[in-house]
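Build me a structure from this.
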Amino acid sequence: MSPQPASASASGKGLETGYLLAAVTILIWAGFVVVSRIAGKSTLTPFDVAALRIGTAALVLSPWWVPRLLNPALRQLRWYQSALFAALAGVAYPLVCYEGFVHAPASHGAVLISGTMPFFTTIFAFVLLGERAARVRLLGLSLIAAGVAAMFAANFTGAASAASSGSVLFGDLMFVCASALWSLFGTLLKFWKVRAFTVTLGVVAFSAMFYLPIYALALPKNLLQTPMEQVVLQAVFQGVIVVCVAMWTYAKAAELIGPSKLAVLTSLVPATATLMAIPILGESLSAAAAIGVALTSIGALMGAMARTPEPRGS
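Predicted structure coming up:
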């Protein structure tokens, strides 16, 4: 038997690395749901949490992005790419998410942010990349849709039904908008074929330069009224773990396995976050939610294993 070509071996290792980075991203995103809901129930405003996220990440990554800012020869992204990535993933996405967690439970965010992401990504990938979804992936998306519907229905039973429907609905709308924003970000990574660490630096630099001055001068803030342990928790988790770690793992995984497969895999976030919320936030898992977790997980795995057909005209 002849040995595998080196390129095939390298490709296999790249896929393995991509799936490993996707798993890390899923765990961090599940934690993001729980920690963001903790922030939403605290005295911190969404603008405070975004500032902690952006400011901490900018400080940690300053040895890499400051030299690029001062020396144009070191920059690997065009200014409009960095600006758009920062607008989507650095500012708009977290602000919309945090606003959602003020109004709606963590379980709603878990289901609606990551649960709807495969559908938005499939649309953006078709429009920007000409990528057609395989039949197996479409079946996986159908199972994800059923799982999301079951979990969403479960979230509106019992105690959740007593909440203000208008406020919860507004929070849910914010979660859906956040999903669309991140899906577009992920697809643009593939469209422009940019490197993960370069994107992370561009997002952090542009977000810090534009958002932090506006926050300091004009936006409402409650940092001084919030216990220090809450501030530290949000700064470390949102700024270091979510931005410095998860943004890189997501971008690198998208580079290695593609944004569509990654978006399908991140459908495991609702199940993971729901299970994490049980001991941390005291949430319970109903029978309908358990069915939703199972359907979403199976659909995500089916979609991730499906081969991507060649774009039309290739």
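
contacts, neighbours, all on C-alpha from now
Will do.

Let me know the helix or strand that residue 100 is in.
For residue 100, the host element (DSSP states H and E) is helix 93-103.

and after that helix, which helix or strand comes next?
helix 106-109.

Now do the strand or helix carrying residue 50: which elements does it pack against?
Secondary-structure assignment from DSSP H and E places residue 50 in helix 46-60. Packed against helix 46-60 by the contact rule (3 or more Cα pairs under 8 Å, 6 or more residues apart in numbering; DSSP states H and E) you find helix 93-103, helix 196-218, helix 228-234.

To check against the first, give me the structure of this:
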Amino acid sequence: MHQTVPLSDERLRRRRKLAFVGMAVAMLIFGANFVVSRHAVLNGLSSHDMLALRFVTAGFLLLPSFMMAGGLRDCAGLGWGRGLVLAVMSGFPMSFLLMTGLTYAPAAHGAVIGPGTVTVIGIVGSVVLFGAVLTRQLVLGVAAVLIGLACLGIAGTAYANPGIVFGDLCFLGVGLIWGGYPLLIQLWRVDALKATAVVSVLSMAYLPIYFAFYFRGFDVAPWWVLLAHAINQGVLNVIVGLWIWSWSTPVLGPSVAGRFPPMIPVVGTLLAIPMLGEIPSGLQIGGIAMIIGGLFIASWRRPAR
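Down below sits the predicted model:
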């Protein structure tokens, strides 16, 4: 009978170091995606082009995994009800709001508003669904995030193009939809990579709509630009980033892994300055700082002994 051999202390330390590096890479991928996608829509590619590149790449790469898990018979073993719900929360609808928001609003807003809202939804959902304790630390963190979101809303209305407000509302929708996704993954005990395959394959249903109404030919950008964005959208963000996150979290433990997501708005905000020249106003800087600070406060927990 096969027995699991415990890992030595040295191997455990190496695994934890690798997990730390992996989580940092995942934060860089997710945070940079806001800037890279914003740059794309400002330089000729539409939000529909980006969505098509995202799902045609991830969908075809994960199609074998989807079919081996059960395929269309029962939606890869999840059941069609659960599969469709997850596809709405993490597939085309959520991605459409994200790409539309990046068409109107700065990348830094997307990198801050989305993760900020996800954190609030995650905390509330953990208390309601899983009986998590609502500590003073969590309340302060959520309050700081909400104040920061209000600052960005006021700044967008008073000092910026009104279109930015629409983009910020799209980012808010992203956070509201995406915030429920990890809660349902945990509630239904669904493997993260299996859920990703379901979401990616089901989202390929958008491709006929794209080619019928929004396809402008393959010469909208050089081939290497299309290839680069296909890799960024479908491979790095949908497959690699999620796999790294899924592997690193149990190695580090939830108390340590929860400290990394607040780095997403930091990466997105800082990269947007040199790459896009997006320098936030004073009130926007204050709102971004409040959200980032709230995320750190809410996610910083003492590791269990």
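
Can you calculate the TM-score here?
The TM-score (TM-score structural alignment, normalised by the length of structure 2) is 0.79; 295 aligned residues with a Cα RMSD of 3.7 Å.

sorry, back to before: have a look at how far, on average, the helix holding residue 50 of structure 1 is from structure 2.
When structure 2 is superposed, helix 46-60 of structure 1 averages 1.3 Å from its matched positions, counting by mean Cα distance after the TM-score superposition for structure 1.

what's the counterpart of residue 234 of structure 1 in structure 2 in contact with, if anything?
In structure 2, residue 234 of structure 1 lines up with residue 229, judged by TM-score structural alignment. Residues counted as contacts of residue 229 of structure 2 (Cα atoms under 8 Å, 6 or more residues apart in numbering) are 50, 53.

try it again with 10 Å
33, 36, 37, 40, 45, 49, 50, 53, 54, 57, 235, 236 (Cα atoms under 10 Å, 6 or more residues apart in numbering).

Please apply the same query to residue 206 of structure 1.
Neighbours of residue 206 of structure 1 in contact, by Cα under 10 Å, 6+ apart: 54, 58, 65, 69, 79, 82-87, 90-91, 212.

Would you mind checking the residues you listed for buried ones?
Neighbour-count burial (16 or more other Cα atoms under 10 Å) applied to those gives 54, 58, 65, 82, 83, 84, 85, 86, 87, 90, 91, 212.

And the fourth one, how far from residue 189 of structure 1?
For residue 82 of structure 1, the distance to residue 189 of structure 1 under the criterion Cα to Cα, to the nearest Å works out to 11 Å.

do the same with the second one
Here residue 58 of structure 1 is placed at a distance of 21 Å from residue 189 of structure 1 (Cα to Cα).

By neighbour count, which of the contacts of residue 229 of structure 2 wins?
residue 54 (27 neighbours; other Cα atoms under 10 Å).

now, of the helices and strands packed on helix 46-60 of structure 1, which is deepest in the fold?
helix 93-103 (a mean of 24; mean count of other Cα atoms under 10 Å).

mind listing what's buried in stretch 292-305 of structure 2?
292, 293, 294, 295, 296, 297, 298, 299, 300, 301.

Actually, stretch 161-173 of structure 1.
Neighbour-count burial for stretch 161-173 of structure 1, counted by 16+ other Cα under 10 Å, picks out 168, 171, 172, 173.

Could you export those residues as a markdown table, including secondary structure?
Output for the buried residues of stretch 161-173 of structure 1, formatted as a markdown table (DSSP: H, G, I helix; E, B strand; the rest coil):
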| residue | secondary structure |
| --- | --- |
| 168 | helix |
| 171 | helix |
| 172 | helix |
| 173 | helix |
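
Could I get the full set of helices for the stretch 51-200 of structure 2?
Secondary structure of the stretch 51-200 of structure 2 (DSSP state H, counting those that start in this stretch): helices at 80-90, 92-104, 107-130, 136-158, 162-188, 192-203.

What's the match for residue 269 of structure 2 in structure 1?
By TM-score structural alignment, residue 269 of structure 2 lines up with residue 274.

What of residue 110 of structure 2?
Using TM-score structural alignment, residue 110 of structure 2 lines up with residue 109 in structure 1.

give me every residue that touches the residue lying closest to residue 68 of structure 2 once chain neighbours are set aside.
Using Cα to Cα, 6 or more residues apart in numbering and skipping the chain neighbours, the partner closest in space to residue 68 of structure 2 is residue 76 (7.6 Å). By Cα under 10 Å, 6+ apart, the contact set of residue 76 of structure 2 is 65, 66, 67, 68, 69, 70, 83, 194, 195, 197, 198.

can you check residue 231 of structure 1 too?
Counted by Cα under 10 Å, 6+ apart, residue 231 of structure 1 has contacts 39, 44, 48, 49, 52, 223, 224.
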